[in-house]
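Enquirer: Kindly return the folded structure for what I paste below:
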Amino acid sequence: MHITVAGLGVSGSSAARALAGLGAHVTVVDGGDGDKQRAAAAELAERAATGGPSDTGGEGRGAGITVRLGDGDTLPEGTDLVVTSPGWKPDSPLFTAAAAAGVDVVGDVEIAWRLRGPDAAAWLGVTGTNGKTTTVRMLASILEAEGLHTMAVGNIGTPIIDVVLGQGKDGARPYDVLAVELSSYQLHWAPSLRAHSAAVLNLAPDHLDWHGSMQAYAADKGRIYEGNTVACVYNVADKATEELVRAADVEEGCRAIGFTLGTPGPSQLGVVEGLLVDRAFVENRQKQAQELAEVSDIAPGSGTPAPHNIANALAAAALARAFGVRPAAVRDGLRAFHPDAHRIQHIADVDGVSYIDDSKATNTHAAEASLAAYEHIVWIAGGLAKGATFDELVQKSAARLRGVVLIGADRALIREALARHAPEVPVVDLDRTDTGAMSRAVREAARLAEPGDTVLLAPACASMDMFVNYNKRGDAFADAVRELTARDH
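Expert: Predicted coordinates:
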């Protein structure tokens, strides 16, 4: 086949190498033609085992791979299939041209699904507006505690094509099951995906510029339930996730399994007196409940888990139980789990004030969950709003706010929401978007905070106006907190 791969990022390069290795003629197209793209093209050519890119016209050729830079709109002649990287919008000119030519467009997840062998590992899928990575990593930890050979893959960073094609290769033990994080972009381009079991953690407006509407965004998230064989896991507190289950076309016998922070009903997992309990995968779910773990087992050593992380743990436990994992493995896996950096990460206590880095809270839904975890907060917020509004977030969180420090390009939107719904809360508006602004923000937050308070970085915005990514933003916050500690000592 002649396959066009859209995008020279991690997933695009992975797809190009894999498809060329299977004998396809691959052309990679990318609208950029800068140093970053040329370096990626050179690496792709090198890894394809023939020299570097040519010196002419922004094109390079590896073993069965041609790279075309500076033109991401034109469909290469003779293309049989387009494989897109997740971020390319559905209305991209390349895809319009493909549709006109009768050429299918799919994503890397779809290709991985099609390339599975007859004895391939089961897929346990996780999607949602927030919490995907944490839940997938919790799930992988639980599966490992059961003694299963597993891996957290997909949107979490490891290209799933590489994992699928490498299963059992060179004598390696094949995977028993994969914990697969799936974004709405990936699901949009994966029409054939049929998971063993899957969860939608929550739904809130996000990436609407890509999907075009909340309805389209939710529909793409709901694709994860299509064809499930054992369990569709939904959030009892988020009715939209249950509606997606009701709309899904699943295999006969597949069950709807809810998770809740309250007392679970039949076919649900929930919390009773500090215990995670299962009333779904027990012999008599009308009358029985199985203890799985204590709430304190969730990432012990990280402090009291935030409510949304308890919910994440319940979702991970539900998927693991759907796969037949024993209760003890749920407990042991949650105990072994360590959260990634910048996700409700405790940095330090200074003068009785706790400093928490949740730079990963890049939208209002994530920030709301983060703010709900603490009683008295000095909130550091702002960045790129991505079209979001902040009135509902401020209304729900106003009673917890001791003060607010605003940074970033779209901070005025948050300032105006605070003026409408929390006019009594002191606000420091830093008219800066340089990276050094974080140090000033932390100092101002420290001035507003009282002993017993939490200074919380939960920006509710993307980071790219000031930082390369949310990781760098969180690092800057941690460095600024350490400056406070050093100064105090």
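
Enquirer: hey, let's count contacts and neighbours off CA atoms from now on
Expert: Noted.

Enquirer: and residue 429, how far is that from residue 354?
Expert: Relative to residue 354, residue 429 is positioned 22 Å away (CA to CA, to the nearest Å).

Enquirer: what comes up buried for stretch 388-405?
Expert: Residues of stretch 388-405 classed as buried: 388, 390-391, 393-394, 397-398, 400-405 (neighbour count, 16 or more other CA atoms under 10 Å).

Enquirer: For residue 429 and residue 354, indicate the residue with more neighbours.
Expert: Taking neighbours as other CA atoms under 10 Å, residue 429 and residue 354 compare with residue 354 leading, 20 against 17.

Enquirer: Now do the same contact list for that one.
Expert: Residues in contact with residue 354 (CA atoms under 8 Å, 6 or more residues apart in numbering) are 346-348, 452-455.

Enquirer: My guess is residue 110 contacts residue 185. True?
Expert: No: Residue 110 is beyond contact range of residue 185, at 11.6 Å (criterion: CA atoms under 8 Å).

Enquirer: one step back: now the contacts of residue 354 in TSV, with distance to residue 27, neighbour count and secondary structure?
Expert: Below are those laid out as TSV (distance: CA to CA, whole Å; neighbours: other CA atoms under 10 Å; DSSP: H, G, I helix; E, B strand; the rest coil):
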residue	distance to residue 27	neighbour count	secondary structure
346	46	17	strand
347	46	17	strand
348	50	17	strand
452	58	14	coil
453	55	21	coil
454	52	25	strand
455	49	29	strand
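
Enquirer: State the pair within those residues that is farthest apart.
Expert: Spatial extent of the contacts of residue 354 (CA to CA) is set by the pair 347 and 452 at 15.1 Å.

Enquirer: what's the following helix or strand after the helix or strand hosting residue 394?
Expert: Using DSSP states H and E, residue 394 falls within helix 391-397. Per DSSP H and E, helix 391-397 leads on to strand 401-406 as the next helix or strand towards the C-terminus.

Enquirer: Give me the helices and strands touching that following strand, please.
Expert: strand 377-381, strand 427-429, helix 437-448 (3 or more CA pairs under 8 Å, 6 or more residues apart in numbering; DSSP states H and E).

Enquirer: One more sequence to fold, the one below, so I can look at both together:
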Amino acid sequence: MSGQPEESDRLAGLTHRDADWAGLRVLVTGLGISGFAAADALLQHGAAVTVVDAGRGGERQEQQAGILGILGADVRRGEDHVASWPDQLEVDLVVASPGWRPDHPVLAEAVSNGIPVWSEVELAWRLRPNIGAAPWLAVTGTNGKTTTVQLVETMLRTAGLRAIAAGNVGTPILDAVQHPEPYDVIAVELSSFQLHFTHSIEPLASAVLNLAPDHLDWHGSLEAYASDKARIYERTHVACVYNVQDKATERMVEEAEVQEGCRAIGFTLGTPGLSMLGLVDDVLVDRAYIEERATSAAELGTLADLELASGGEATPPPHLVANALAAAALVRALGVPAELVRDGLRAFRTDAHRTAIVAQSDGLTWVDDSKATNPHAAEAALAAYPDIVWVAGGQLKGADVDPLVARHADRLRGVVLLGVDREQIAASLARHAPDVPVRDVGVADHGDMDALGVLMDDVVSSAADLARPGDVVLLSPAAASLDMFPSYGSRGDAFADAVRRHLGIAGEA
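Expert: Have a look, this model is predicted:
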């Protein structure tokens, strides 16, 4: 775990928004979405807030710094303010933005001096109302988190509940818990970064979807990464949902300290056993939340109910089915009826940049899977097509791409590489696919969208040169985007725009 210092009596008493927050001295690290939301919330509750940030966030963060300054925060921007503990600053608490590693000098100094560190998720939990707070359905995992919480949100709304997907998915969790029109339920996506400094949340139900090496540069080891993921199960009330096909998630449940009466609920792409959800032929079924589970199962829907979510494909991809089963397990813990789960499946549409078809022309299919920000996420897309021109590269974050390349070498018609860690992928290709032609288009400056547009034009023209009729040109980078792009979404948009320019259909939606 994180070696969290013991909290003072005052901090221990801050368990809801009506507690005594006035005058609490708080250092917020980082002025991104999470940091701004944390500072703003603390100021609203009367805390004395100092914010430190490297100052590289551009015009938006300058505006946010100005807003916080008007509200009374002490905002310190620039590299000198984040290189070490701020001079002559005494605080009761540090709230860390998720991008800050635990070994950052400011955070390490706080811990060594006995100052507690919270994530913005921990702060959000403690700023819920004292009475009537919305329960949390919490989701983590290496891949599939966003799709799963969006499925949960859709199922809950179909059931007539006021619900939102929040956390690592777009809406800051602090904004969700403080919304003037309270939610009935919150589906919370949690990254390992957010979980690292989270200590007291009590989800109604929680899930770890899968575990694969990722963010090892941040956590230091797979064991530390897994330990932070496992935090989501702690203190869960009703159901700890795990992946039957991923034994690491089951071990996490076995080792978790949960509330009395909490159950372990598995999901599987096979036939489910007791206390599991799974597949029988093409039917999604529940053998966990019905009284007659020893002898029967409740039908939750069919694979055909996911047809629109999978872009009109008659057979949805396995990862989507697994996410749907996990989401169903979470909402069933809340008591959502089986028929409303089915209606949620029918209503759901997948997020952009996940195996999204950009265009089909001259026998080629162009696919945007920019959301594949690690090798495990790229696995599903590479397995889905027989003949691929693969567009890959970016920040590998310490992950090993070698097994992915070895498994799918025989599917590769050609490869186009970009980004800071492209040489590692090139080395794997030389070992496992030495006869596959590789084009290296290099790297462009972060955030320079004109230069990135030129780079993507080079990517697309290189891919077109390598492809043959019937091939799929697949942007599935197996790496994060932040070496060059503001987000994986902007990377996918740049690819799609370049494809349209190449095909002469620029401007189409």
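
Enquirer: Superposed, what's their TM-score?
Expert: Overlay of the two chains. TM-score (TM-score structural alignment, normalised by the length of the first structure): 0.90; 468 aligned residues with a CA RMSD of 2.1 Å.

Enquirer: can you tell me how far the alignment partner in the second structure of residue 227 of the first structure sits from residue 426 of the second structure?
Expert: Aligned counterpart of residue 227 of the first structure in the second structure: residue 235 (TM-score structural alignment). Per CA to CA, residue 235 of the second structure is found 44 Å from residue 426 of the second structure.

Enquirer: residues contacting the counterpart of residue 122 of the first structure in the second structure?
Expert: For residue 122 of the first structure, the aligned residue in the second structure is residue 135 (criterion: TM-score structural alignment). Residues near residue 135 of the second structure by CA under 8 Å, 6+ apart: 184-186, 203-204.

Enquirer: same thing but 6 Å
Expert: 185, 204 (CA atoms under 6 Å, 6 or more residues apart in numbering).

Enquirer: now residue 36 of the second structure
Expert: So residue 36 of the second structure contacts nothing (CA under 6 Å, 6+ apart).

Enquirer: quick one: the strand or helix carrying it aligns where in the first structure?
Expert: Assigned by DSSP H and E, residue 36 of the second structure belongs to helix 33-44. Mapped onto the first structure using TM-score structural alignment, helix 33-44 of the second structure covers residues 10-21.

Enquirer: what does residue 355 of the second structure align to in the first structure?
Expert: Superposed on the first structure with TM-score structural alignment, residue 355 of the second structure falls opposite residue 344.

Enquirer: The nearest residue to its match once chain neighbours are set aside: what's it in contact with?
Expert: In space, and not counting its chain neighbours, residue 344 of the first structure is closest to residue 358: 4.6 Å by CA to CA, 6 or more residues apart in numbering. Residue 358 of the first structure sits next to 342-344, 457-458 when contact means CA under 6 Å, 6+ apart.

Enquirer: Residue in the second structure paired with residue 358 of the first structure?
Expert: With TM-score structural alignment as the criterion, residue 358 of the first structure pairs with residue 369.

Enquirer: gap between that match and residue 477 of the second structure?
Expert: Remark: distance between residue 369 of the second structure and residue 477 of the second structure (CA to CA) = 8 Å.

Enquirer: Quick one: end-to-end distance for stretch 399-411 of the second structure.
Expert: Stretch 399-411 of the second structure: ends 22 Å apart by CA to CA.

Enquirer: what's the matching range in the second structure for stretch 399-406 of the first structure?
Expert: So stretch 399-406 of the first structure is aligned with residues 410-417, judged by TM-score structural alignment.

Enquirer: do the same with stretch 373-384 of the first structure
Expert: Going by TM-score structural alignment: stretch 373-384 of the first structure matches residues 384-395.

Enquirer: Start and end of that stretch, how far apart?
Expert: Terminal residues of stretch 384-395 of the second structure are spaced 23 Å apart (CA to CA).

Enquirer: contact partners of it?
Expert: Contacts for stretch 384-395 of the second structure (CA under 6 Å, 6+ apart): 411-422, 471-477, 479-481.

Enquirer: And the helices in the stretch 151-300 of the first structure, which stretches?
Expert: Counting by DSSP state H, counting those that start in this stretch, the stretch 151-300 of the first structure has helices at residues 160-166, 184-188, 208-211, 214-222, 239-247.

Enquirer: I'd like the distance from the last one to the chain centre, please.
Expert: In terms of CA atoms, centre = their mean, to the nearest Å, the gap separating the centre of helix 239-247 of the first structure from the centre of its chain is 20 Å.

Enquirer: Alignment lookup: residue 224 of the second structure to the first structure.
Expert: By TM-score structural alignment, residue 224 of the second structure lines up with residue 216.

Enquirer: got the contact list for its match?
Expert: Taking CA under 6 Å, 6+ apart, one finds nothing in contact with residue 216 of the first structure.

Enquirer: before we move on, what about residue 43 of the second structure?
Expert: With CA under 6 Å, 6+ apart, residue 43 of the second structure has no contacts at all.

Enquirer: what's the answer for residue 279 of the first structure, then?
Expert: 266-269, 285, 289.

Enquirer: one more time with 10 Å, if that's ok
Expert: 257-259, 263-270, 285-291 (CA atoms under 10 Å, 6 or more residues apart in numbering).
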